[in-house]
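Enquirer: no FASTA, just this:
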């Protein structure tokens, strides 16, 4: 389980997040929703440890970064918005580097990777370099590298960018399987129609604060419209904040 408790943080002493608190439970997919600049990327960077909060605490399965940096980080799988690959390493070597970083036996590593490579049609491309990959293929490599570590927490940032419809379908199925295994999933996305269908719960960020936290029925109740879509609720909240 992931817990953020009154997290205030940002860049060079400029607070982007202001007292952010929410949880992601095991076997739950939570959508992190907000406009550009709302604090989604900062929240993710605080969770994965690229930033440290000025105030508050982030806890994952009872661990914090200050307690055990290596143990904490090994619990997280991260699929970034833009693929980050080493141009001089083949796909096979990328997988091996992940194994070394997370101390996973090579045989176990490729047993985990094999079905994922098959799903994303990359089994015959293990000796390819990133220069040979399309953007979608690079994104698939990132997905594979995040899933083979079998994380407690999977963070997915704008997961559908660059993926073809078949790959999107495959990724949604993989996220559903991960949930069934008890993985906590935090997904940041602007695609609200997809988020409404996929997510168990939503955290709406606006101007660095949690504006709403709940499932769709709870948000509809707070909004006062039992038929409202996630897009309706989000647009109304942001307009209300801007007018206020």
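Expert: Happy to help now that I have it. It should be emphasised that the depicted structure is a prediction, and the values quoted were computed from it without experimental measurement.

Enquirer: use CA for all of it now, contacts and neighbours both
Expert: OK.

Enquirer: Next one: the spatially closest residue to residue 195 that is not a sequence neighbour from residue 216, what distance?
Expert: Distances taken as C-alpha to C-alpha, 6 or more residues apart in numbering put residue 31 closest to residue 195, at 6.4 Å, once the chain neighbours are dropped. Shown here: residue 31 relative to residue 216, a distance of 11 Å by C-alpha to C-alpha, to the nearest Å.

Enquirer: another one to put next to it:
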């Protein structure tokens, strides 16, 4: 079942209305799709389009039914005057979560990511990795139908990365659809069901790793080798 469907003829900015072109893809229930591309390929513009942040869009973005989504940005964003716990309260109120339900879930997530002692502190004082954990905790608290995650591994130490991936797999089992942009291709190769490879604002290849290998004519190659091959051909 498609939970997120994108059909975009072009989208962009006032000075470049075709930053991305001919983008058609979907993300299914319980599926993890990797959005892969070099800097400037159009990944961020694609995510902004999905989030409804761009005015110059010719196309449609559809979430199935009343599906809610959570966005984890590459660079954490906080309200300067709110503590970690108050950020979670705000997220819970925004999504009208039941009080007992979200408090229990929040407490477990704080323990899981080892931030329970910092719950009443301001995230602005946290390290980069701790800030990223707060973004992840807020997203997992909501338990949305769709996760849109941009470069989640930046700043996370190995243990936090393992914890994040473990929870992500549980959310897939719950049925959540996940679109994840990342440059960490070895991890993406291991965890993603399908890949969307971008270059020059377009999709240049998509499918499973086997599909991508077939497109490149590189049987058994890694995702990184396939990406390099496709990128060279797209230049």
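Expert: Cool, the structure landed. Small disclaimer: the values here were computed from a predicted structure and weren't measured.

Enquirer: TM-score for these two?
Expert: Once superposed, chain against chain, the TM-score is 0.95 (TM-score structural alignment, normalised by the length of structure 2); 232 aligned residues with a C-alpha RMSD of 1.3 Å.

Enquirer: rewinding a little: who touches both of residue 31 and residue 216 of structure 1?
Expert: 201, 202 (C-alpha atoms under 8 Å, 6 or more residues apart in numbering).

Enquirer: Looking at those two, which one has more neighbours?
Expert: Using other C-alpha atoms under 10 Å as the criterion, residue 31 of structure 1 and residue 216 rank with residue 31 on top: 27 against 21.

Enquirer: pretty sure the more buried one is touching residue 186, no?
Expert: Yes. Shown here, residue 31 of structure 1 and residue 186 form a contact pair, counting by C-alpha atoms under 8 Å, at 6.1 Å.

Enquirer: Quick check: the aligned residue for residue 240 of structure 1 in structure 2?
Expert: Under the alignment (TM-score structural alignment), residue 240 of structure 1 maps onto residue 233 of structure 2.

Enquirer: ditto for residue 147 of structure 1
Expert: Residue 147 of structure 1 maps onto residue 140 in structure 2, by TM-score structural alignment.

Enquirer: pretty sure its match is in a strand, no?
Expert: No. Under DSSP: H, G, I helix; E, B strand; the rest coil, residue 140 of structure 2 falls outside any strand and is assigned helix.

Enquirer: how many neighbours does it have?
Expert: For residue 140 of structure 2, using other C-alpha under 10 Å, the count is 20.

Enquirer: With residue 66 of structure 2 instead?
Expert: 7.

Enquirer: Please apply the same query to residue 87 of structure 1.
Expert: The number of residues packed near residue 87 of structure 1 is 12, by other C-alpha under 10 Å.

Enquirer: Now do the SS call for it.
Expert: coil.

Enquirer: so where is the longest helix along structure 2 in structure 1?
Expert: In structure 2, with assignment by DSSP state H, the single longest helix is helix 158-174. Residues 165-181 of structure 1 are matched to helix 158-174 of structure 2 when aligned by TM-score structural alignment.

Enquirer: What segments of structure 1 are helices?
Expert: Using DSSP H, helices in structure 1 cover 40-48, 69-73, 91-101, 106-119, 135-147, 165-180, 192-198, 216-223, 230-243.

Enquirer: Alignment lookup: residue 129 of structure 1 to structure 2.
Expert: Superposed on structure 2 with TM-score structural alignment, residue 129 of structure 1 falls opposite residue 122.

Enquirer: Also residue 211 of structure 1?
Expert: Per TM-score structural alignment, residue 211 of structure 1 is aligned with residue 204.

Enquirer: ok now do that match, which residues does it touch?
Expert: Going by C-alpha under 8 Å, 6+ apart, residue 204 of structure 2 touches 196, 197, 198, 230, 234.

Enquirer: of these, buried ones?
Expert: Neighbour counting with 16 or more other C-alpha atoms under 10 Å marks 196, 197, 198, 230 as buried within the contacts of residue 204 of structure 2.

Enquirer: Inside strands: which ones of these?
Expert: The strands in this structure, assigned by DSSP state E, contain 196, 197, 198 from these.

Enquirer: does the second one really touch residue 205, like I thought?
Expert: Pointing back at residue 197 of structure 2 there. Yes. Using C-alpha under 8 Å, residue 197 of structure 2 makes contact with residue 205 at a distance of 5.2 Å.

Enquirer: sorry, back to before: list just the nearest of the ones in strands among the buried ones among the contacts of residue 204 of structure 2 to residue 71 of structure 2.
Expert: Of all those, residue 196 has the smallest distance to residue 71 of structure 2: 18.4 Å, by C-alpha to C-alpha.

Enquirer: Isn't the closest one up against residue 209?
Expert: No. Between residue 196 of structure 2 and residue 209 there is no contact under C-alpha under 8 Å: 10.3 Å.

Enquirer: Run through the residues that contact the residue nearest to the spatial centre of structure 2.
Expert: Centroid-nearest residue in structure 2, with C-alpha atoms, centre = their mean: residue 149, separated by 1.4 Å. Contact analysis of residue 149 of structure 2 by C-alpha under 8 Å, 6+ apart lists 71, 72, 73, 74, 178, 179, 180, 181.

Enquirer: Fine by me, we can end here.
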